[in-house]
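Enquirer: Quick one, structure for this:
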Amino acid sequence: MAPYISRDRASIFVLLASLVLPLILLDYSSSVLFASAKFPKSKDADLLEFALNLEYLEAEFFLFGALGHGLDVAAPNLTGGGPPPIGAKKVELDSLTNDVILQFAFQEVGHLRAIKSKVRGFPRPLLDLSSKSFAKLMDNAFGKPLVPPFDPYANSLNFIIASYVIPYVGLTGYVGANRLLQSATSRELVAGLLGVESGQDAVLRELLYERKEQLVPPYGVAVEEFTNRISILRSKLGNRGLKDEGIVVPTGLGAEGKVRGNILAGDVNSLAYSRTPEEILRIVYGSGDEHVRGGFYPKGASGHIAQSYLK
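Expert: Below is the predicted model:
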């Protein structure tokens, strides 16, 4: 025979259940939401994975420049078994530049780890960081072959100029990706990456701005002209209008149309420019076409977005 429960006691049980059950369900639903926030939706995952391409490029270039070795020594667990870069070298950097580049290098290692903690990722793509690759880019920027060919590993100044090519492309990509992301977790990660990439670009631009009038031997061309040529080329390859500026610009393009110095590049309101993955591929391939691999990625970039253009 079932135990007897008085009507009063039953009423109390019903009242307690009505109060406690919603709290249990709320706690459960909150836990589910929190857990799902750790795993970005597919579109987010594709965009975050795409960013790995540039992070690998930066990590290897900076690590080799400062230390003479790359991820295979510094963080082999992050390579995914991908091939080592082509032609990367150590540079005899001055003490300040070596200090700065070494900091950048380990920051990029952290970026790779952070992205791979959120998405599956892919093995390091084949990267061409040879002097020949950079020389071709500089020839395109100047519209003629430089004699002798530009060598990013020749000295500190050349390496800083070559470094100017890279972080800015990544930061414009992060600006562009942010509005497409659906997950707050993904947006938080991209904001963190954007903050440091922007800082790297600002430091490089400041180092070059201090030497803006210095002639780059043996070409007899000022540092500011190198940055202007590189920025013009990136805008041209991106094929979406002006989204790049050197360290010295006509007054009309400076902040509020009042200055020529341009340590930080920005639009009419001094906001960072935005680029799509397609624009970035056009630039890093050096082809102006997201379907035509080359440049720093002789076999093409990796991930669903990049590979979709190579099919």
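Enquirer: okay, CA-based contacts and neighbour counts for the rest of this
Expert: Fine.
Enquirer: The nearest residue to residue 182 once chain neighbours are set aside - how many residues pack around it?
Expert: Closest residue in space to residue 182, ignoring its immediate chain neighbours: residue 44 at 6.6 Å, by Cα to Cα, 6 or more residues apart in numbering. By the criterion of other Cα atoms under 10 Å, residue 44 has 21 neighbours.
Enquirer: Surely residue 44 and residue 181 touch.
Expert: Yes: with contact defined as Cα atoms under 8 Å, residue 44 and residue 181 form a contacting pair (5.4 Å).
Enquirer: For the residue nearest to residue 182, give me its contacts.
Expert: The neighbourhood of residue 44, defined by Cα atoms under 8 Å, 6 or more residues apart in numbering, consists of 180-183, 186.
Enquirer: now, which of those sits nearest residue 84?
Expert: For the contacts of residue 44, the residue nearest residue 84 by Cα to Cα is residue 186; the value is 28.7 Å.
Enquirer: Go through the contacts of residue 44 and flag which are in helices.
Expert: residue 186 (DSSP state H).
Enquirer: here's the other one to compare against:
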Amino acid sequence: MNDKIDFLATIEKAEHQRMARRNFIRMCGGAAAMTGGLSLLSACGDDDTPDPVVTPTPAPTQAPVTDADILNFALQLEYLEGNYYSYAVTGAGIPANLRTGTGFQSGVITGSGDGAARAVNFSDPVIAQYAREIAYDELAHITFLRTQLGSAAVAQPSINLSGSAAVVTPGGATVPGAFTAAARAAGVIGANEIFDPFANDINFLIGSYLLTDVGVTAYRGSARLITNKTYLDASAGILATEAYHDGVIRSSLYALGLSAPATSIFDRIQRISDSRDALDGSTDTDQGIGTASEANLVPTDANGLVLGRTANQVLNVVFLNAAVGTQRGGFFPEGVNGNIRTTVANP
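Expert: As a prediction, this is how the structure comes out:
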């Protein structure tokens, strides 16, 4: 009980900084197309019939993504991670005062019976300490982002943290627990099995890999949209923290993978990685942790840069669905709040 009180008390001590972001849209190519069209017309002879006046159909315009949109997108990923680690450490979600905001507010779907979100009975005190520290950081991120957004902060939507075979959403739909759905899709478990991330240390780490690995790529992908250096500095700080978390998780999984009979960890992680990569398009945005003979603790490109995902790709992964226009599913069974909530075709 004291641990839980201490854990929740840290929220009141979070640092607050000012932060805002703005995205800009690059437009090009129109002038070249127009020049080509005029050249064609000039080559045609005049006739007695005037050319009909054609009013061009205006191209659909997309509202620019604002700083607040990007921050709110990041905030909802933090809601997901914050609740996961909070349940693993204390058996409860984030405090009520950190869940309010614009849009629809809902709670965490914990499930019932096997696979229900709950505190993990850690057997390794080192992994327990990792979980505790990461939980503190995630709550601090939520507090920080909400402070920067002020009244524009979006509320916590429905979050599916269950590994149960089936759960009911607040809207009344029956869906599988998100962790079980992800594990089944990746072929980590059979079609009738469940994956309970709160059952033991290894499952907890695999569940952490499912979430935190995606969080790192999401922050990397948003970096190119930030124009204000002050806000870029703050975002870089969160990205670095998430990368530290991911490094701890991947290293822990690798160490366990070297210990018999847990060598199947390498295969399970690679299957999850391949499944996520299949959801977000043809580009390589995901990597496993390697094999017993060669580690891959830091997922990077050929230049040694950490991998990144666009917001669209992140949504495909957390919705567990690559369909165009998907607005809900997976870890967010009733969708997300804010203006970044739909998906289009990935490259």
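Enquirer: Drop the TM-score for these two in here.
Expert: Once superposed, the chains reach a TM-score of 0.77 (TM-score structural alignment, normalised by the length of the first structure), with 259 aligned residues with a Cα RMSD of 2.2 Å.
Enquirer: Helices of the first structure, residue ranges please.
Expert: Here the first structure has its helices, by DSSP H, at 7-37, 42-67, 71-74, 95-116, 131-142, 156-164, 167-178, 184-209, 223-238, 277-284, 304-308.
Enquirer: Identify the residues contacting the last one?
Expert: Applying Cα under 8 Å, 6+ apart, the contact partners of helix 304-308 of the first structure are 46-47, 50, 277, 281, 290, 300-301.
Enquirer: Next, format the helices of the first structure as JSON lines and append distance to residue 269 of the first structure.
Expert: As requested, those are exported to JSON lines (distance: least, Cα to Cα, whole Å):
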{"stretch": "helix 7-37", "distance to residue 269 of the first structure": "34"}
{"stretch": "helix 42-67", "distance to residue 269 of the first structure": "26"}
{"stretch": "helix 71-74", "distance to residue 269 of the first structure": "39"}
{"stretch": "helix 95-116", "distance to residue 269 of the first structure": "28"}
{"stretch": "helix 131-142", "distance to residue 269 of the first structure": "27"}
{"stretch": "helix 156-164", "distance to residue 269 of the first structure": "23"}
{"stretch": "helix 167-178", "distance to residue 269 of the first structure": "15"}
{"stretch": "helix 184-209", "distance to residue 269 of the first structure": "17"}
{"stretch": "helix 223-238", "distance to residue 269 of the first structure": "19"}
{"stretch": "helix 277-284", "distance to residue 269 of the first structure": "22"}
{"stretch": "helix 304-308", "distance to residue 269 of the first structure": "31"}
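Enquirer: Which residues lie in contact with the equivalent of residue 204 of the second structure over in the first structure in this structure?
Expert: Matched by TM-score structural alignment, residue 204 of the second structure corresponds to residue 159 in the first structure. By Cα under 8 Å, 6+ apart, residue 159 of the first structure lies in contact with 65, 91, 152-153.
Enquirer: In ChimeraX, how would I select just the buried ones from the residues you listed?
Expert: Restricted to buried positions by 16 or more other Cα atoms under 10 Å, the ChimeraX selection for the contacts of residue 159 of the first structure reads:
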select :65,91,152,153
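Enquirer: Could you dump the contacts of residue 159 of the first structure into CSV with distance to residue 138 of the first structure added?
Expert: Output for these, formatted as CSV (distance: Cα to Cα, whole Å):
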residue, distance to residue 138 of the first structure
65, 19
91, 19
152, 10
153, 14
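Enquirer: ok, the contacts of residue 159 of the first structure vs residue 134 of the first structure, which is closest?
Expert: Comparing the contacts of residue 159 of the first structure against residue 134 of the first structure with Cα to Cα places residue 152 closest, at 6.9 Å.
Enquirer: thought the closest one was touching residue 138?
Expert: No: Residue 152 of the first structure is beyond contact range of residue 138, at 10.2 Å (criterion: Cα under 8 Å).
Enquirer: so stretch 39-57 of the second structure aligns onto which residues of the first structure?
Expert: Mapped onto the first structure using TM-score structural alignment, stretch 39-57 of the second structure spans no residues at all.
Enquirer: The counterpart of residue 248 of the first structure in the second structure: what's it in contact with?
Expert: Counting by TM-score structural alignment, residue 248 of the first structure corresponds to residue 290 in the second structure. Contact analysis of residue 290 of the second structure by Cα under 8 Å, 6+ apart lists 266, 270, 296-297.
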